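K.L.:
next comes the sequence, and after it the predicted model I'd like to discuss.
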Amino acid sequence: MDPIMLDLPSQLATERLFLRAPLLQGDGPIVNEAIRESYDELRMWLPFAQTIPAVEETEINLRKAHIKFLERESFRFLIFHKESNHFIGTASIQGIDWDIPKGEIGYWINTKYSGNGYMTEAVRELADLGMSHLQFNRMEIRCESENVKSRSIPEKLGFSLEGILRNEDLSADGKRLTDTCIYAITG
């Protein structure tokens, strides 16, 4: 089956959160505000956060993510708290290989919401979407070995640490070599 024919929900719900695909317009300001609020932490780990983007750049990025969602190339979800409707962060299924099939989960959270288990809850939902609904044979989470907060999520969710690739990538700022942890679940 051509992946474009997949019936995929544009919104998911967990106990405390709802995750929805980016809309064609209007999400840029809230996502940009979260990037600004979390800049010091995000820039340590994420290449996209080396400079604070303009709101328009964030809006363009989200519109492109929406197109990729429709084309079934990647599935980015914006995470909101159910009760307050506050934007918390993003989580995505990306790096999809439909021949295997498999995908990789990526995520970031607004710093003021970290430490509450929200991202673990969101990633659990995406792992379930990938393994159950999309029938992936493999889901990965890759993160820098020194990013303890990011590593704790796959560890809590029962992903296996399959290996650490030494000197495999550059740090987010491109100034030093880093080690990459590869976590996975398989079906």
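P.N.:
Arrived safely. Numbering: from 1, shown residues only.
K.L.:
going forward, measure contacts and count neighbours with C-alpha atoms only.
P.N.:
Fine.
K.L.:
ok, the residue lying closest to residue 124 once chain neighbours are set aside to residue 72 distance?
P.N.:
Leaving aside its sequence neighbours, residue 124 sits nearest to residue 157 (C-alpha to C-alpha, 6 or more residues apart in numbering; 6.8 Å). According to C-alpha to C-alpha, to the nearest Å, residue 157 stands 25 Å off from residue 72.
K.L.:
second structure for comparison follows:
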Amino acid sequence: MDQSAQSTPPELIPLPCGLVLRRRSLIDDAAFNAAVLTDLDHLRTWLPWAQQAPSLEETARKRVEAGTAWESGEQFGFALTAADDPEQVLGGCGLHGRTGPGIIEIGYWIASALVGRGVAAQAAAALTRAAFDLPGIEQVEIHCDENNLRSAAVARRLGFALDRVEQNEIETPAESGRNLVWILDRAAYLAGALEGAAGGRVAGTAAGTAMG
């Protein structure tokens, strides 16, 4: 194991497109809530947590929970924002340690205005690098419904391999109930799987399993 590995990812991660990932618990509640409400119809397609409009109080509670989860190492939540304006929220991303030891799952949602511009792929690539910089992480996963062709394209573009298909309860209007589990292990990562993978546009990037 790399002895220089940090126990938490950076709180600010720049993306090639000029946007940044910022630690979620540092983002203004009203700004995050407004971003979700503005794009609720778009998010409801794939995200179970977006089936009901969150109140400002719920958003504040989730921010507190995100801060606690970050400190415990359970998960690391980010907001996607403009580089010069943390209140211009354009999406949300996270690293979730809910799968098992040594494994971390990437989740993300991207504002509808940015769909098709490669932003989701850039965010997922940045989170993958951050994940493998954490101690003990040997595998990164992306989960998406079989019908979510855009998220599958992101995983494939970044060099993730389809490992298995799991049956899930249908929770959103577009889901099939067949959950694709894409994986990238440390060996493939070190072999350069991500090199050049997210520098350009990725057709049709949108939302995958993510946090609210």
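P.N.:
Sure, I can see it. The model shown is predicted, which means the values in this text are computed figures rather than measured ones.
K.L.:
related to what we said a few turns ago, tell me how many other residues crowd the residue nearest to residue 124 of the first structure.
P.N.:
For residue 157 of the first structure, the neighbour count with other C-alpha atoms under 10 Å is 14.
K.L.:
same deal with residue 7 of the first structure?
P.N.:
Residue 7 of the first structure: 9 neighbours (other C-alpha under 10 Å).
K.L.:
and for residue 26 of the first structure?
P.N.:
Residue 26 of the first structure, neighbours per other C-alpha under 10 Å, totals 12.
K.L.:
and it, that one's in a helix?
P.N.:
No: counting by DSSP: H, G, I helix; E, B strand; the rest coil, residue 26 of the first structure falls outside a helix, being coil.
K.L.:
mean deviation of the helix or strand hosting residue 127 of the second structure from the first structure?
P.N.:
Applying DSSP states H and E as the criterion places residue 127 of the second structure in helix 119-132. Comparison of helix 119-132 of the second structure with the first structure after fitting gives an average deviation of 0.8 Å (mean C-alpha distance after the TM-score superposition for the first structure).
K.L.:
buried ones in that helix?
P.N.:
119-128, 130-132 (16 or more other C-alpha atoms under 10 Å).
K.L.:
and the top strand by length along the second structure, what does it pack onto?
P.N.:
Secondary structure of the second structure read by DSSP state E shows that its longest strand is strand 85-100. Identification of packing neighbours for strand 85-100 of the second structure by 3 or more C-alpha pairs under 8 Å, 6 or more residues apart in numbering; DSSP states H and E yields helix 29-38, strand 75-82, strand 103-110, helix 119-132.
K.L.:
residues making contact with stretch 55-75 of the second structure?
P.N.:
Stretch 55-75 of the second structure is contacted from outside by 7-8, 24-25, 29-30, 32-33, 76-77, 94-98, 212, using C-alpha atoms under 8 Å, 6 or more residues apart in numbering.
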